[in-house]
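*Asks:* Here's a sequence, model it:
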Amino acid sequence: MKIIDSTLREGEQCFGVYLTPDAKANILTRLAALGVDEVELGIAGRDASVAGLVELARGLGGRGHGVRPELSVWAACREDTILAGAALNTDWLHLGLPVSAAHMEKRLGLSPDALLAHLARHVALACASGQARVSLGLEDASRADPEFLVRAALAGRDAGASRVRLSDTVGLWHPLEVAEVVGRLKAAVPGVAVGVHCHNDFGLGTANALAGLMAGAEYADASVLGLGERAGLAALEELTAYLHFRLGLPYRVEVLPGLCRTVADAAKIEIPPRKPVAGSAQFSCETGLHVHGLTRDPSLFEPYDPAKLGLSRLVALGKKSGRAAVAAKMAEFGMDPAGRDLEGITRKVRAKSERLGRPLTDDEARDLLSR
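*Replies:* Sure, this is the predicted structure:
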């Protein structure tokens, strides 16, 4: 299982996001520190900053940044962009070509057979250009005819592609469909690695990327904070955190908060407080049942220790609090709850919180509990 980060390519395609060369260099350095397996640096022939990023990336390994990620650039299936991409001498050259009937008819003006010939010719050109490895992206795969999808993958493999990347361009697949198509492709097209590129239009990008990996895909694309066209892609921080905490993959997740803040600042966006993995307030709690469990053992209601991501646990009193939460807060403040009317105090806590329309601050709670 390997993760390809596309923040510097797909992420910058997000509406209104403009990453400066310095921001890209900072993001690349942090991605290497995370241990991401591959970084898609940009678009061949369009992004002048890619050459500098390639040079920077070559020096990252062995300088406290972990192992250098493999590098790739994206190119359309055109001779000029393929040659421009090959000249960058990255580890992978990734070609993109739509394979759905709608794109063939309305955008490309190619018949299925003509598209396969076009695909094979340009994959062969990329391989002949001296590029070490060629990756073929089959775009709009979720709306393509399943049999034609296999034919396109076979044509790419036979022309020399080492990887086929299935792109759910408009986010239509659900996890069971992703698993099915990955399994079918791996059985029908042996000898080529499979990747998935899952858009998030229905909020399934990260789940679909994980489903692809669990079904046998060797690669999944993601971007920091899920940045990308429309609703974006699978979220890198969510995917790497899951693979680390649940499956034991050695990503250095402690760098995720800094990476997410760096991208958010560069993209001029806010991180929602309860954004999975990246949000600062996701471990805040006032509900009585949960607070009671947290006082016994935090793992009862937390999937991982928030400190591992530089996050803090916040337990506050409010209208949803119970007696256990009140007693725990008193103990936290150095007050002895023994002999106190916890039921009555809890009613006062709830009433004040409801009047304020929010949980109590620690100062408010301390004042109320000390009476």
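*Asks:* CA atoms for contacts and neighbours, from now on please.
*Replies:* Noted.
*Asks:* Against Ala161, how distant is Arg274?
*Replies:* According to Cα to Cα, to the nearest Å, Arg274 and Ala161 sit 41 Å apart.
*Asks:* Compare those two and say which is more crowded by neighbours.
*Replies:* Just comparing Arg274 and Ala161: by other Cα atoms under 10 Å the higher neighbour count belongs to Ala161, 26 against 13.
*Asks:* To compare against the first, here's the next sequence to fold:
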Amino acid sequence: MLSFPLHHSPRYQDFSIKTISDETIREGGERALYGASDPDKIRLVEKLSQAGIKDIDVGSGMNEANFLRQLLLIQESSDAITDDTTFSFNLTLKTWEPLIDRLEKDVPRSMLNRIYVSIGMIEIESDKKLFEQVADRLYNIGVGRLRSSLLNAFSTEIDEDKYEHLISQIDRVRQVGVSLIRINDSVGTLFPDSTAVLAANLVNDNPDIDFYLHGHNDRGLGTANSIVSVLHGFQIIEGGVAGVGNRAGLAELESITQMFDENNITVDSGPVDVAAVAEAARYSEQTYLTVPTPYRPVSGFLVTNENAGIVNVPDYLGVSRDVDYFLNRIGLFPAYLRQILIEGGINEAALTAEIISEVYERMQTRFDRQYTTKLAEYEQLTARIRDFHDDIVRLPDIIETAKQVLREQPIGLSMDSVPQ
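*Replies:* All right, here's what the predicted structure looks like:
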């Protein structure tokens, strides 16, 4: 198994990376069960750009070339998208032909020169050098820069044979002028220790390449793996706000930027506003019709709420934070009631044991009544959420649509071709 290069040393604070790359728009579009409106997506891009996220992958679908053109026009005409924001467009060697056609048709050559195109699945038809042909075609239509996305199904350790295969892929993309490579943890099976070894070796063996990790969260480790990758040398970090991404999602950019801020890890592309990144994360839920996550780290809309009626460890330790306090039945202690009331301006002398007891009983009654009401509302809400997702378009729906189209064809078409 692969081990750390000789003399390798991680970095934990007081360093810089080149940029933060955002996958919210691309993977959000791929995961969105019911799609998303262009105006909402544009507003999300604007929020990301203004927050300091300067490298944005905008899509991989048939309509995204036109969406890319809209973004580039906004960037030219207003400050809503900063001039130093870079866009990339994603295609694979299974989807390249229609996507290149749409890029050439929908995006002026002068604009294509300003974008990256990322090419994935480069092993397809490698005997025919399909990757090299597609790269040449993209350059010919005016695309200014290429990057590549290398797919991997890593295990808990980095096998030396698989690593050598990855190096051969890197050598191949290097030959067509690619110096920016995304290493995909395609099914989210990396662990932080193996990520560290992988990143350290890739940077050591390829000093001419800038790497970043596409860290899927299938095991709940996407954010940890992405952070570890830069601690061990990767020059770029990537994720999605609110962890938006396929399946369990990607690394959460708001958590990453918070960690960077606390450890003086800076970004060459400019300062990052952590609060604005968190706001973009909350907006992404509206954009992709996702049920809001109240307790998500950093950006959850209730994540700063603390129970005033128990000993909060951060408060006890004197940690300065901006929090909103609430009270529930589990925190209903007479001592805390007294403290809350005194701090609320009520004269301490008036707070006899009888008064505190009466307040206690009334609050307890209120909490009991509130729970009964909220339980009924919760059951209705969860039922509606499940109903909301009931009409996802599944593969049998597509097959049935094709059957209907075939049945509607002229009589001359043999019905033998339509399964019953």
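*Asks:* Can you pull the TM-score for these?
*Replies:* Once superposed, the chains reach a TM-score of 0.77 (TM-score structural alignment, normalised by the length of the first structure), with 335 aligned residues with a Cα RMSD of 3.4 Å.
*Asks:* what are the ranges of the helices in the first structure?
*Replies:* With helices called from DSSP state H, the first structure shows them at 21-34, 50-58, 79-86, 101-103, 112-128, 146-159, 175-188, 205-214, 236-245, 256-267, 288-296, 323-332, 342-356, 362-369.
*Asks:* which one of the ones you listed is the most hemmed in?
*Replies:* helix 205-214 (a mean of 25; mean count of other Cα atoms under 10 Å).
*Asks:* Show me what Val164 of the first structure aligns to in the second structure.
*Replies:* Using TM-score structural alignment, the partner of Val164 of the first structure in the second structure is Ile181.
*Asks:* ok, how many other residues are close to Asp47 of the first structure?
*Replies:* Residues near Asp47 of the first structure, counting by other Cα under 10 Å, number 11.
*Asks:* For Glu12 of the first structure, give me its contacts.
*Replies:* The neighbourhood of Glu12 of the first structure, defined by Cα atoms under 8 Å, 6 or more residues apart in numbering, consists of 18-19, 227-228.
*Asks:* hmm, back to that, what's the closest of the helices of the first structure to Arg313 of the first structure?
*Replies:* helix 288-296 (9.8 Å; Cα to Cα).
*Asks:* now for Ile167 of the second structure: what does it line up with in the first structure?
*Replies:* Aligning on TM-score structural alignment places Ile167 of the second structure opposite Val150 in the first structure.
*Asks:* And Gly191 of the first structure, what's its match in the second structure?
*Replies:* Here Gly191 of the first structure is matched to Asp208 in the second structure, going by TM-score structural alignment.
*Asks:* So which of the contacts of Glu12 of the first structure is the closest to Gly344 of the first structure?
*Replies:* Leu227 (48.8 Å).
*Asks:* How about the closest one, nearest residue that isn't a chain neighbour?
*Replies:* In space, and not counting its chain neighbours, Leu227 of the first structure is closest to Gly11: 4.4 Å by Cα to Cα, 6 or more residues apart in numbering.
*Asks:* That neighbour matches what in the second structure?
*Replies:* Aligned partner of Gly11 of the first structure by TM-score structural alignment: Gly28.
*Asks:* Using CSV, lay out the helices of the first structure together with distance to Asp168 of the first structure.
*Replies:* Shown next, in CSV, are those (distance: least, Cα to Cα, whole Å):
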stretch, distance to Asp168 of the first structure
helix 21-34, 24
helix 50-58, 25
helix 79-86, 23
helix 101-103, 13
helix 112-128, 19
helix 146-159, 12
helix 175-188, 9
helix 205-214, 9
helix 236-245, 17
helix 256-267, 24
helix 288-296, 38
helix 323-332, 46
helix 342-356, 46
helix 362-369, 47
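*Asks:* To Cys198 of the first structure, which of the ones you listed lies closest?
*Replies:* Short answer: helix 205-214, nearest of the helices of the first structure by Cα to Cα, at 5.0 Å.
*Asks:* related to what we said a few turns ago, preserved in the second structure, out of the contacts of Glu12 of the first structure?
*Replies:* With contacts defined as both residues aligned by TM-score structural alignment, their matches' Cα atoms under 8 Å, 18-19 are the ones among the contacts of Glu12 of the first structure whose aligned partners also touch in the second structure.
*Asks:* Rebuild the contacts of Glu12 of the first structure as a markdown table, extending it with distance to Gly339 of the first structure and neighbour count.
*Replies:* A markdown table is the format used below for the contacts of Glu12 of the first structure (distance: Cα to Cα, whole Å; neighbours: other Cα atoms under 10 Å):
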| residue | distance to Gly339 of the first structure | neighbour count |
| --- | --- | --- |
| Tyr18 | 61 | 15 |
| Leu19 | 60 | 19 |
| Leu227 | 54 | 30 |
| Gly228 | 57 | 26 |
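*Asks:* Identify, from the contacts of Glu12 of the first structure, the entry nearest to Ile345 of the first structure.
*Replies:* Lowest distance from Ile345 of the first structure to the contacts of Glu12 of the first structure (Cα to Cα) belongs to Leu227, with 46.3 Å.
*Asks:* Map that closest one onto the second structure.
*Replies:* In the second structure, the residue matched to Leu227 of the first structure (TM-score structural alignment) is Val244.
*Asks:* what does Leu71 of the first structure give?
*Replies:* Counting by TM-score structural alignment, Leu71 of the first structure corresponds to Phe87 in the second structure.
*Asks:* ditto for Trp173 of the first structure
*Replies:* Applying TM-score structural alignment, one finds that Trp173 of the first structure aligns to Leu190 in the second structure.
*Asks:* Test my guess that its match contacts Asn152.
*Replies:* No: contact criterion Cα atoms under 8 Å: Leu190 of the second structure and Asn152 do not qualify, at 9.8 Å.
*Asks:* In terms of neighbours, single out the busier of the two.
*Replies:* It is Leu190, of Leu190 of the second structure and Asn152, that has more neighbours when counted by other Cα under 10 Å, with 28 against 17.
*Asks:* OK, contacts around the match of Val164 of the first structure?
*Replies:* Residues near Ile181 of the second structure by Cα under 8 Å, 6+ apart: 147-150, 170, 209-212.
*Asks:* Surely Tyr295 of the second structure and Arg282 touch.
*Replies:* No: judged on Cα under 8 Å, Tyr295 of the second structure makes no contact with Arg282 at a distance of 11.6 Å.
*Asks:* shared neighbours, the two?
*Replies:* Common contacts of Tyr295 of the second structure and Arg282, defined by Cα under 8 Å, 6+ apart, comprise Phe301.
*Asks:* Setting aside sequence neighbours, what's the nearest residue to Leu302 of the second structure?
*Replies:* Once flanking residues are discounted, Leu302 of the second structure sits nearest to Pro294: 4.9 Å by Cα to Cα, 6+ apart.
*Asks:* circling back: just list the residues touching the match of Ile167 of the second structure, thanks.
*Replies:* Val150 of the first structure makes contact with 185, 188-189, according to Cα under 8 Å, 6+ apart.
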